[in-house]
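A.B. asks: I would like to see how this sequence folds:
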Amino acid sequence: MDHTELLNRYAELAVKVGVNIQKGQYLWIGAPLGTEDFVRKVVRKAYEAGAAAVHVQWQDEKITRLHYDLAPEEAFSYYPDWLVQAHDEIVEKRGAILQIEAEDPDLLKGISTERITTYSKVKAEKLDAFYEAIESDKISWSIVAVPSQKWADKVFPELPLDKRTEKLWETIFQTVRLYEQDPVCAWQKHMSKLEERAKVLTERNYAKLHYRGDGTDISVELPEDHLWLTGSSKNQKGHSFIANMPTEEVYTVPHRLGVNGVVSNTKPLAYEGNIIDGFTLTFKEGRVVDVKAETGQELLEKIIAMDEGACYLGEVALVPDQSPISMTGTLFFNTLFDENASNHFALGSCYPTCIKGGTEMNDLEREVHGLNDSVVHEDFMIGSSEMDIDGISQDGTIEPVFRKGNWAF
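C.D. replies: Predicted coordinates:
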């Protein structure tokens, strides 16, 4: 198969499996410059599938960097109302969102952490209703990735310059199962296996998980009526979609006040064009009470202090060390891939879909059930080949869930 044919298959996968566009549905695509060829193929596939209209919102990394370098301080406390209205309209029309990632992991290196976190918070607050729709599966959404030269340079610095992007393409195609004879069928089989795993964990109904390994010794209480889910979801109209491609995780919601112990990251966290690495978080009764980082400590501290809920966990996710992405041996410096190669937690907001009736609860009811709320939702990787996880049942029985980084059942 030549590259053009693979791109066509990838575009079709993003449209038919990722957002699963329906006839008459609107599609919003967010994409950086440099991805034009792929985006045009996605637009074609979307219209062929019956999309009513496709809007592409382009981003230019060079302009983004100029903005962070040169704009006045007050610019970072502003997010335009017209852009909020555009996002709200997609929700009102029950459209779909496709985000295409190709970011330079070091785009904002050296930029003031105050500028980065101020803008992140303002954007999240203004788009609160939109993010609630995303977290509650009111609309279909998906994220896929396309290589850029700077991203490929970061991932494969040992290769000749002209081979790096090609290698990243090959690795991405591998992780999204494009080399399978029928990628759509391959994804259906893959998601069925993950859903079976999630079903077993939901039935086991653990009261708590205990993680140990590589600087981590932490217990995580799970709320009553929690559900284990996969990257496959259904929107309010009952249409399925896959939020992250690739995806290898099963995940649920922790109890906001039930996290105690120490956790250390095992892969770098790429956050808004910066790298945070070598960090340890200490939790007491759910809250982060101590932060240490070899790289990016100030930025990590500001993320955790962004609002009241940012210092609590909102997600726990299980990914075996022998997942296909992990087995590539590649460090992507991109959460879309790295979180699907490793067990991970997320600081900040939860997915209310992870508890029975959660999407119908109001904010107070969610809080009573132990769910966390925040403008932040930031995944960080903690898994390794040395990690053991025990599930502690409601009656205190201890069962192995992970041993040496992989499923124990």
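
A.B. asks: From here on, just use CA atoms for contacts and neighbour counts.
C.D. replies: Will do.

A.B. asks: Can you report how many residues lie near the nearest residue to S140 once chain neighbours are set aside?
C.D. replies: In space, and not counting its chain neighbours, S140 is closest to A96: 4.8 Å by C-alpha to C-alpha, 6 or more residues apart in numbering. Residues near A96, counting by other C-alpha atoms under 10 Å, number 28.

A.B. asks: One more: E367?
C.D. replies: With other C-alpha under 10 Å as criterion, E367 counts 14.

A.B. asks: Run through the helices of this structure in chain order.
C.D. replies: 3-13, 36-48, 61-70, 81-92, 113-126, 128-135, 149-155, 161-175, 183-204, 297-304, 324-327, 335-338, 363-368 (DSSP state H).

A.B. asks: mind putting those helices in CSV, distance to D225 included?
C.D. replies: Shown next, in CSV, are the helices of the chain (distance: least, C-alpha to C-alpha, whole Å):
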stretch, distance to D225
helix 3-13, 34
helix 36-48, 38
helix 61-70, 43
helix 81-92, 28
helix 113-126, 28
helix 128-135, 18
helix 149-155, 41
helix 161-175, 33
helix 183-204, 9
helix 297-304, 27
helix 324-327, 31
helix 335-338, 28
helix 363-368, 12
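
A.B. asks: Would you mind measuring from the residue nearest to S140 to M327?
C.D. replies: Remark: distance between A96 and M327 (C-alpha to C-alpha, to the nearest Å) = 32 Å.

A.B. asks: Check T282 too.
C.D. replies: For T282, the distance to M327 - C-alpha to C-alpha - is 29 Å.

A.B. asks: and the two? which has more neighbours close in?
C.D. replies: T282 (20 against 10).

A.B. asks: ok, and the closest non-adjacent residue to the more buried one?
C.D. replies: V262 (4.5 Å).

A.B. asks: and stretch 197-210, which residues are buried?
C.D. replies: By 16 or more other C-alpha atoms under 10 Å, the buried positions in stretch 197-210 come out as R197, A198, K199, L201, T202, N205, Y206, A207, K208, L209, H210.

A.B. asks: Among those, which pair sits farthest apart?
C.D. replies: K199 and H210 (19.9 Å; C-alpha to C-alpha).

A.B. asks: one step back: can you give me the distance of the residue nearest to S140 to K16?
C.D. replies: 12 Å.

A.B. asks: Before we compare anything, build this one as well:
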Amino acid sequence: MHDPRLTKLAHQLLTHSLAMKENETVLITGSVNSKPLIKELIKASHELNIIPHVEYTDDEISRLLLTNATKEQFTAINKWNLSKFKDIDGFVQIVGEENDAEMSGVPQEQFRLAGMEMKTSNDFLVDERKWVLLNYPTNGFAQKAKMSFDDFYNYYIDVSTIDYKKMEQAQCSLKDLMDKTDKVHIEASGTDLTFSIKNIPAVMCAGEYNIPDGEVYTAPIIDSVNGTISYNTPCPYQGNVFHNVVLTFKEGKIVEATADKSEELNAILDTDDGARFIGEFAIGLNPKITEPMGDILFDEKIAGSLHFTPGAAYDDADNGNDSAVHWDMVLIQRDEYGGGKIYFDDVLIRENGIFVVEELKALNPENLL
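C.D. replies: Take a look at the predicted model:
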């Protein structure tokens, strides 16, 4: 059955997220279960005189390939991908996950090897091409969100088609303030953390690269982080989910890390030298995303949240940290999650998830809905 909301989403992806122009080529990848959205993207592409190309993906096949691939195979895939990405203008990646644990049995060494050998093509895609990443509602995602499929489907469409132009306008004041800020101080239950973001750009996210979206991010000066942060949401990473993650920092480096699976957590943080330093600090702003579901594409946008990310920094907010790891971990500071405060240069800017300075109040949920 045709859902006109998917038509709206398809047009939004092509015109707002990717800003595609006539006669440009868009590569659309997605699993078979995302076919309804892929069909709408094809139809919208034709209406807009854009050239669509489609590739289907499958998590089970991807797991088998990833588990057994050699360095030479990853090198070959990197070469093929680089050639392919040079021939496109935009990229839509649709994730239709049915089994959250599908990749859990893949050895960490294979993820590290794939990351290293395929870095050239991945970096080219991210840095040189227009791209957007989104999930498609499946029974697997609905189960993770603890919703019926119908409820999750409607929720997904609702959070994905929010007024991103309005959100973008409201984010400008936060970006301006972050660009002028030196010292950041975060307080919450089990959390007392300080660091500097001086002279590192703040980047607004309002539907260009991720759907759903809603955050402003930067990065700390690499050796400025001191104190402890206790995350109060699930922390998924490559098919495994960690709970009650607590990280302690000294001069930027994670010197202690505990969780329900501390040994596995520390193994990931020992992937390389950069994995124990922070590559991103971001503030979540989507008013329609309020509860964690163990999917970072949603959870990092939760209203009243922040994420503090071990691993690589982004090029547009670069603090010099390089790593095969980029692990977004989320702390919610709303009242029902124990509250918390964010200070910029000793001025309280957000308390219990609500912005309290006048120039940022447009980002509070009631003003973005």
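
A.B. asks: rewinding a little: need the counterpart of the residue nearest to T282 of the first structure in the second structure.
C.D. replies: Here V262 of the first structure is matched to T228 in the second structure, going by TM-score structural alignment.

A.B. asks: List the residues that contact the residue mapped onto V159 of the second structure from the first structure.
C.D. replies: Aligned counterpart of V159 of the second structure in the first structure: T175 (TM-score structural alignment). Counting by C-alpha atoms under 8 Å, 6 or more residues apart in numbering, T175 of the first structure touches P246, P324, I325.

A.B. asks: same deal with F124 of the second structure?
C.D. replies: By C-alpha under 8 Å, 6+ apart, the neighbours of F124 of the second structure are L82, F85.

A.B. asks: now L66 of the second structure
C.D. replies: Contacts of L66 of the second structure by C-alpha under 8 Å, 6+ apart are V106, Q110, F111, A114.

A.B. asks: give me the number of residues near the aligned partner of the third one in the first structure?
C.D. replies: Under the alignment (TM-score structural alignment), F111 of the second structure maps onto S120 of the first structure. Residues near S120 of the first structure, counting by other C-alpha under 10 Å, number 19.

A.B. asks: Compute the distance between S120 of the first structure and M306 of the first structure, please.
C.D. replies: Taking C-alpha to C-alpha, one finds S120 of the first structure at 9 Å from M306 of the first structure.

A.B. asks: Mind listing what's buried along stretch 150-165 of the first structure?
C.D. replies: K150, W151, A152, D153, K154, V155, F156, R164, T165.

A.B. asks: Contacts only, for the last one.
C.D. replies: The contact partners of T165 of the first structure, taken as C-alpha under 8 Å, 6+ apart, are P147, S148, Q149, A152, D153.

A.B. asks: now do the first one
C.D. replies: K150 of the first structure makes contact with E103, D104, P105, according to C-alpha under 8 Å, 6+ apart.

A.B. asks: ok, those vs V316 of the first structure, which is closest?
C.D. replies: Of those, the one sitting nearest to V316 of the first structure (C-alpha to C-alpha) turns out to be P105, at 24.1 Å.

A.B. asks: Tally up the residues packed near the closest residue in space to the closest one that isn't next to it in sequence, please.
C.D. replies: Excluding the flanking residues, the one nearest P105 of the first structure by C-alpha to C-alpha, 6+ apart is G273, at 4.9 Å. Counted by other C-alpha under 10 Å, the residues lying close to G273 of the first structure total 16.

A.B. asks: which residues sit in contact with the counterpart of D123 of the second structure in the first structure?
C.D. replies: Taking TM-score structural alignment, D123 of the second structure has E132 as its aligned residue in the first structure. Going by C-alpha under 8 Å, 6+ apart, E132 of the first structure touches no other residue.

A.B. asks: Next: S196 of the second structure.
C.D. replies: With C-alpha under 8 Å, 6+ apart, S196 of the second structure has these contacts: T181, D182, K183, V184, P220, I221, S224, V225.

A.B. asks: Can you tell me what the fourth one aligns to in the first structure?
C.D. replies: Think V184 of the second structure. In the first structure, V184 of the second structure lands on L209 (TM-score structural alignment).

A.B. asks: what about that match, distance to A310 of the first structure?
C.D. replies: 21 Å.

A.B. asks: E92 of the first structure too?
C.D. replies: Relative to A310 of the first structure, and taking C-alpha to C-alpha, E92 of the first structure is found at 28 Å.

A.B. asks: Which of these two has more residues huddled nearby?
C.D. replies: Set E92 of the first structure next to A310 and count neighbours by other C-alpha under 10 Å: A310 wins out with 25 against 13.

A.B. asks: isn't I283 of the second structure right next to D213, touching?
C.D. replies: No. Look at I283 of the second structure against D213 with C-alpha atoms under 8 Å: they stay out of range, at 11.5 Å.

A.B. asks: Need the overlap of contacts for these two.
C.D. replies: K301.

A.B. asks: V255 of the second structure: neighbouring residues, count only.
C.D. replies: 12.

A.B. asks: scratch that, D192 of the second structure is what I was asking about
C.D. replies: D192 of the second structure, neighbours per other C-alpha under 10 Å, totals 17.

A.B. asks: That one and A44 of the second structure: what is the separation?
C.D. replies: Distance from D192 of the second structure to A44 of the second structure, by C-alpha to C-alpha: 48 Å.
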